[in-house]
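A.B. asks: I'll drop the sequence and a predicted model, then ask my questions.
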Amino acid sequence: MSDQRITYKDAGVDIAAGNSFVNMIKPLVKSTYRPEVMADIGGFGGLFSLNTSKFKNPVLVSGTDGVGTKLKIAFMADRHETVGIDLVAMCVNDIVVQGAEPLFFLDYLATGALLPEKAAAVVKGIAEGCRQAGCALIGGETAEMPGFYSDGEYDIAGFAVGVVDRDHIIDGSGIGVGNRLIGIASSGLHSNGYSLARKLVFDCMGLSIDSELPGTGRTVADEFLTPTRIYIRSILNLLKDFTINGIAHITGGGLLENIPRILPRGCQAAIHLPRWERPALFDILQKAGNVERDEMYRTFNMGIGMVLVVSEKDAEDMIDRLTGLQERAWIIGEITSCSENSENIVLVES
């Protein structure tokens, strides 16, 4: 038996680095606080007081997600301040589709060896995402796991909780024939389809992370690390004055897989492809790998980050409101009737 005294740091876990990291992120976390937050960072659990006076019958809505292989782009570019925005966006955009206002957020960050500055950059993005969504970052967990992750790499996951009055839950049951579909522009790839996008750009096109992506005027890193758009404030603004019958967040599965999730029986969504401005990025990716049309629309958002199903009489007014809220939006289709065995979404080339 050796007389050498082995420490946790010798095994790869630096407690001092963890403490330094917590001190770095405290002001970032506090910048997201809402009046309902009841405890400072550092406790075993986050405390949040639910203001039930705003709701007749409050229902909590929760969501969890990660950023996926978009993190590989962050590692390649050594840029980490935007993936935290993506993390928040993927969670809060999922719960607002049911009409819920996001209340608070928790994060989980795991890495092989904690580098406080890099981890703090990630949390800076998470805090920015929370501010954009109007929710509080009330807790999280940082796990240092030597030998589990490659050097310099990490993974992140997020958890969001929101609230909606039971009478105002948006579940798609109000969708009917004649309703219009409003598509709200994405900011790019968002956080889906990166396994295919990386193959197309790095393998098929032979580009590097710092190469200019032809046709965009931007580098691969700039284009691929554009943060996911957070739609919370715009959708909650619409809900003050308009009825929305259904909302689909266009995440993994694209338009083809996500819109059908909210459609009642007998309803089909007809999506007219020429009706919105598709970013050049998607045409570049499609051409690079000769990707079939439906594969593109099943993998990527194709320039549409959120789809709202609304009455025909409200559609144009809602477009005007969204424009005033600095969103780009278009009427991209309508709800038609269909038989039991028909496809519940069709892509129309005109």
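C.D. replies: Received, thanks. Residues are numbered from 1 along each chain as shown.
A.B. asks: C-alpha only now, for contacts and for neighbours.
C.D. replies: Fine.
A.B. asks: Show me where the stretch 51-200 of the chain has its helices.
C.D. replies: Counting by DSSP state H, counting those that start in this stretch, one finds helices in the stretch 51-200 of the chain at the ranges 70-77, 83-96, 116-133, 194-198.
A.B. asks: Please identify which of these is closest to Thr226.
C.D. replies: Counting by CA to CA, Thr226 lies closest to helix 83-96 out of the helices of the stretch 51-200 of the chain; the figure is 8.9 Å.
A.B. asks: middle-most residue in this protein, spatially?
C.D. replies: What sits nearest the mean C-alpha location of the chain, by CA atoms, centre = their mean, is Met90, with 2.2 Å.
A.B. asks: hold the first one in mind and look at this next one:
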Amino acid sequence: MQQSRSDSYAAAGVDITAGYKAVELMKTHIAKTMTAGALSDIGGFGGLFELDLTGITRPVLVSGTDGVGTKLKLAFLMDKHDTVGIDCVAMCVNDIVCCGAKPLFFLDYIACGKNVPEKIAGIVSGVAEGCVQSGAALIGGETAEMPGFYPIDEYDLAGFSVGVVDKEKVFDKNTIKEGDVIIGLPSSGVHSNGFSLVRKVLDVENCDLKAPMAELGGASLGETLLTPTRIYVKTILALMESVSIKSVSHITGGGFYENIPRSLPKGMTAKIKEADVPVLPIFKLIEEKGNIPRREMFNTFNMGVGMTVVVGREEADKAMAALEAVGEKPVRLGEIVAGDEGVILW
């Protein structure tokens, strides 16, 4: 690529040689994500993946796409860019595993005002870490330098993932019945949703993001808000080996009230004991500073539960034990009852 250079393009604000340098810097991170199916080196026109269907009778491909949203504003303010890639991967693969699919590969898209190779490589290092955590290969991506469209110090980050599941193993919410148990998997924090409200309520642009806060156990607001989204893929895939999962819900924007009903059949409602929700200090801070009604908190944030799983009552104890065996700290949130309320918090 040494012959590829355009002074005219550089004068317009796009340095194509910076793109080549960024690719070279990110290759080490990408190498960590390579799985048996990944066939192509980074930098080609398309990402190749050889599908291994051993043990799968009726393969179903499952895809998911998402971005990081305005959480990126915190990364800009903190000048810390090596964790938001984990968020990007998490938002995609956590959705994929909600039907029992194993993520196969991931592609990212970064659009920026100015391509600073070291910053881009830092972003991709987070993407690679998310891929390692989920078992997906990072087989390609795109970095677009767009001067005049994005401020020179800002960027957007989005991604796309594909997974596979045997059709007979897809979680079937229609098997849910009264008395089934709802298990919650703890979140690591705000994850990647509700940050427009968070930024407004906590006035992040005008406060000291690095100062320790007693309300957060001595952690700073900046590091607390930038804590990456948890990736639940390996946990759910392991649980599938022990019990029959009926449904899974990824608690993202819309909180409990929007996401949990999506994993329930008509006529069934999730009855959850609010006192059993492991509400994290950051949510208490947001609620207090913004004077936000408790119902709206549960309708916007994960409140400390990033994913819920429904299993039969007869398998609840076994599921809890299996989750604890893989290092989880599951909580029994409640049970399924008849009704069309979707979610009842009591």
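C.D. replies: Structure's in. What do you need? Bear in mind the structure is a predicted one, so any value in this text is a computation, not a measurement.
A.B. asks: Let me see the TM-score of these two.
C.D. replies: After superposition, the two chains reach a TM-score of 0.96 (TM-score structural alignment, normalised by the length of structure 2), with 340 aligned residues with a CA RMSD of 1.4 Å.
A.B. asks: among the helices of the stretch 51-200 of structure 1, which is nearest Ala110 of structure 1?
C.D. replies: Closest of those to Ala110 of structure 1 is helix 116-133, at 9.6 Å (criterion: CA to CA).
A.B. asks: If we go by neighbour counts, what in the closest one is buried?
C.D. replies: Across helix 116-133 of structure 1, burial judged by 16 or more other CA atoms under 10 Å covers 116, 118-133.
A.B. asks: Then stretch 231-243 of structure 1?
C.D. replies: In stretch 231-243 of structure 1, counting by 16+ other CA under 10 Å, buried: Tyr231, Ile232, Ser234, Ile235, Leu236, Phe242.
A.B. asks: Redo those as TSV? Include distance to Ser311 of structure 1 and secondary structure.
C.D. replies: Supplementary listing: these in TSV, determined by distance: CA to CA, whole Å; DSSP: H, G, I helix; E, B strand; the rest coil:
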residue	distance to Ser311 of structure 1	secondary structure
Tyr231	20	coil
Ile232	21	helix
Ser234	18	helix
Ile235	16	helix
Leu236	17	helix
Phe242	10	coil
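A.B. asks: which among the residues you listed gets closest to Gly206 of structure 1?
C.D. replies: Among the buried residues of stretch 231-243 of structure 1, Tyr231 lies closest to Gly206 of structure 1 (CA to CA), at 34.2 Å.
A.B. asks: Excluding chain neighbours, what is closest to the closest one?
C.D. replies: In space, and not counting its chain neighbours, Tyr231 of structure 1 is closest to Asn93: 6.5 Å by CA to CA, 6 or more residues apart in numbering.
A.B. asks: What is the end-to-end distance of stretch 258-272 of structure 1?
C.D. replies: For stretch 258-272 of structure 1, the first-to-last residue distance is 16 Å (CA to CA, to the nearest Å).
A.B. asks: so how far is that stretch off the chain centroid?
C.D. replies: With CA atoms, centre = their mean, to the nearest Å as the basis, stretch 258-272 of structure 1 stands 22 Å off its chain's centre.
A.B. asks: Okay, buried residues for it please.
C.D. replies: Of the residues in stretch 258-272 of structure 1, Asn258, Ile259, Pro260, Ile262, Leu263, Gly266, Cys267, Gln268, Ala269, Ala270, Ile271, His272 count as buried by neighbour count, 16+ other CA under 10 Å.
A.B. asks: now do stretch 41-58 of structure 1
C.D. replies: Neighbour-count burial for stretch 41-58 of structure 1, counted by 16+ other CA under 10 Å, picks out Ile41, Gly46, Leu47, Phe48, Pro58.
A.B. asks: do you know how far Val124 of structure 2 is from Cys88 of structure 2?
C.D. replies: According to CA to CA, Val124 of structure 2 and Cys88 of structure 2 sit 10 Å apart.
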